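In: my questions are about this predicted structure, shown below with the sequence.
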Amino acid sequence: MFDRNYASFYGGAIDHESGDSVYRNTTLKNNTSGNDGGGIDLDGGTAQFINSKILNNTTTGASGGGIWSRASVTLIKTEVSGNVVGSSSGKGGGIFQEAGGTLVLRDSSVNRNSANGSGTSQAGGIYNQGGSVTLDHSEVNNNASTTASGRRVDQPPVHDSEPVRDPAQHPHQLRRQPRHRHRLRRLTPHAPSPAALRSHPSAL
């Protein structure tokens, strides 16, 4: 667990410059940075979070209350919640994705994060500045920002995800079409009429 750490510049708990990292059953919470990445700053390489939590981290800087990244990042069964970017033009309360990076969420959630600066803060949930973002069976719910939508994701590929609902945006729902079952009727044979029996004894 990384709890109540502080960095005056990047990555309140972790500043990941390069290389490959796997964080399994790991919690980053209540960390603070003075610039980007209240929880973690990922400048390159790859990182995986598996069965992990990124909770209640804060940056007083420009972007990424929970995660700031231009790396290749995968979240699997991971929660990003309660993170805050607090500068007047802050972006990405939960996650800020820089151009050139990739972000994949599988069975994960980005909920109740905020960009609450006094100016033009945007995207309480995820702010994508040109990287690749994929949501796979994941949700982005109940995030908030000062002036713009709770999420700003520039046309990510979405694969069978949960509905995305944010306060400043119309709900977008992905619904599966109901599967119709056709019921087969059992046909009851009709008894031959008496006249048919008289004229065609073989009908018996």
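Out: That came through, no problem.

In: when you work out contacts or count neighbours from here on, use the C-alpha atoms and nothing else.
Out: Fine.

In: count the residues that sit near V80.
Out: V80: 27 surrounding residues under other C-alpha atoms under 10 Å.

In: what's the answer for T102, then?
Out: 20.

In: surely it and V73 touch.
Out: Yes. If you go by C-alpha atoms under 8 Å, T102 and V73 touch, sitting 6.1 Å apart.

In: in a strand, L197, correct?
Out: No. Under DSSP: H, G, I helix; E, B strand; the rest coil, L197 falls outside any strand and is assigned helix.

In: so T134 makes contact with V158?
Out: Yes. Taking C-alpha under 8 Å as the definition, T134 is a contact partner of V158 at 5.7 Å.

In: ok, the two, which is more surrounded?
Out: More crowded of T134 and V158, by other C-alpha under 10 Å: T134, with 19 against 15.

In: distance check, that one against A7.
Out: The spacing between T134 and A7, counted by C-alpha to C-alpha, to the nearest Å, is 29 Å.

In: give me the common contacts of T102 and V73.
Out: Common neighbours of T102 and V73, counting by C-alpha atoms under 8 Å, 6 or more residues apart in numbering, are absent.

In: ok, how many other residues are close to S199?
Out: Quick note: S199 (other C-alpha under 10 Å) scores 9 neighbours.

In: could you do W68 as well?
Out: Counted with other C-alpha under 10 Å, W68 comes out at 29.

In: any idea which helix or strand comes after the one helix or strand it maps to?
Out: In the assignment (DSSP states H and E), W68 maps to strand 67-69. Later in the chain than strand 67-69, the nearest helix or strand by DSSP H and E is strand 72-76.

In: show me what that next one is packed against.
Out: Applying 3 or more C-alpha pairs under 8 Å, 6 or more residues apart in numbering; DSSP states H and E, we find strand 72-76 packed against strand 46-50, strand 102-106.

In: here comes the other one, which I'd like you to weigh against the first:
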Amino acid sequence: MKKKISALLVMLLVCGIFGGCGATKDADTTTLFPEKKGGITEVAVGDFDKDNYDENELEQYVKDSIKEYEDNDGAGTVKLKNLSVKDGVAKLGMHYSDSTAYSAFVGDTVFTGTVVQAIAAGYDFNTDFVAVTDGAAGDAADSKDVMKNDDYHVIVLSKGVDVTVDGTLQYVSSGVTVKDKNTATVDEIPAGETAEARYIIYK
């Protein structure tokens, strides 16, 4: 049973995780919610077969995984916020104190912070960008224009997932599709291809 639960947990973590700090967040598809203060909330949506998995055992497995992470001096904090199963769909809720904690626990490299902090961390923004106006992708934008906005925030990632920002989208890089004024979809990386960093800039 534990191997089955572990496999389900991995599936949900790959899809994304659900959680919140303060107001509850929810989504019908896997969605990341980067916070301007650095934390990350994530919604994972996955099929759940009660004939093969037990909801209570899954919850305990997640709690044990968090404890093991903390016991091994995991960076930052990781919290289980919510786990629900309804109509065969599971939502696993967690909150990460920062992108370092998220990357260490989940295994997918993600950066959140200001544009200035991203540059200092070594991100070169050397990719194609488009401006976002009124919730729609617009004209091409020069990366120099993107980088000069010191007060803008950015999330950098290389996994296929929806991202809803705490603000308004300003620019997105290639490989990102704008859905509305604060939500974009990072396209899935085809199997066998290098996962290049995708940038979502917002204010």
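Out: Sure thing, it's come through. Values in this document were obtained by computation on a predicted structure and should not be read as measured data.

In: what TM-score do we get after superposing?
Out: TM-score for the superposed chains, counting by TM-score structural alignment, normalised by the length of structure 2: 0.25, backed by 93 aligned residues with a C-alpha RMSD of 6.2 Å.

In: pretty sure N128 of structure 1 sits against L103.
Out: No. At 9.3 Å, N128 of structure 1 does not count as touching L103 under the criterion of C-alpha under 8 Å.

In: which neighbours do the two share?
Out: Shared contacts of N128 of structure 1 and L103 (C-alpha under 8 Å, 6+ apart): Q97.

In: sec struct for L9 of structure 2, please.
Out: Taken by three-state DSSP, the conformation at L9 of structure 2 corresponds to helix.

In: residues in contact with it?
Out: If you count contacts by C-alpha under 8 Å, 6+ apart, L9 of structure 2 has them with L58, V62.

In: now do the buried residues in the helix or strand harbouring G138 of structure 2.
Out: For G138 of structure 2, the element it lies in under DSSP H and E is strand 136-141. Buried positions in strand 136-141 of structure 2, judged by neighbour count with 16 or more other C-alpha atoms under 10 Å: A136, A137, A141.

In: ok, so of those, who is nearest L83 of structure 2?
Out: A136 (33.4 Å; C-alpha to C-alpha).

In: so how far is S114 of structure 1 from the closest residue to D3 of structure 1 other than its chain neighbours?
Out: Nearest residue to D3 of structure 1 in three dimensions, chain neighbours excluded: K29, at 5.1 Å (C-alpha to C-alpha, 6 or more residues apart in numbering). Between K29 of structure 1 and S114 of structure 1 the distance is 15 Å, computed by C-alpha to C-alpha.

In: who has more neighbours out of the two?
Out: S114 (32 against 25).

In: my guess is the more buried one meets I126, correct?
Out: No. Contact criterion C-alpha under 8 Å: S114 of structure 1 and I126 do not qualify, at 9.8 Å.

In: gap between the two ends of stretch 114-130 of structure 2?
Out: Using C-alpha to C-alpha, first and last residues of stretch 114-130 of structure 2 are 18 Å apart.

In: please apply the same query to stretch 95-110 of structure 2.
Out: This stretch, stretch 95-110 of structure 2, spans 14 Å end to end (C-alpha to C-alpha).

In: now do stretch 20-29 of structure 1
Out: 22 Å.

In: same question for stretch 24-42 of structure 1.
Out: 17 Å.

In: list the residues that contact L13 of structure 2.
Out: L13 of structure 2 neighbours (C-alpha under 8 Å, 6+ apart): A44, V106.

In: confirm it sits in a helix?
Out: Yes. Assessed with three-state DSSP, L13 of structure 2 lies in a helix.

In: what's the separation between it and I5 of structure 2?
Out: Separation of L13 of structure 2 from I5 of structure 2 (C-alpha to C-alpha): 12 Å.

In: identify the contacts common to the two.
Out: Counting by C-alpha under 8 Å, 6+ apart, L13 of structure 2 and I5 have no shared contacts at all.

In: sorry, back to before: now the residue nearest to D3 of structure 1: how far from S132 of structure 1?
Out: Distance, K29 of structure 1 to S132 of structure 1, using C-alpha to C-alpha: 26 Å.

In: and D20 of structure 1, by the same measure?
Out: Distance from D20 of structure 1 to S132 of structure 1, counting by C-alpha to C-alpha: 19 Å.
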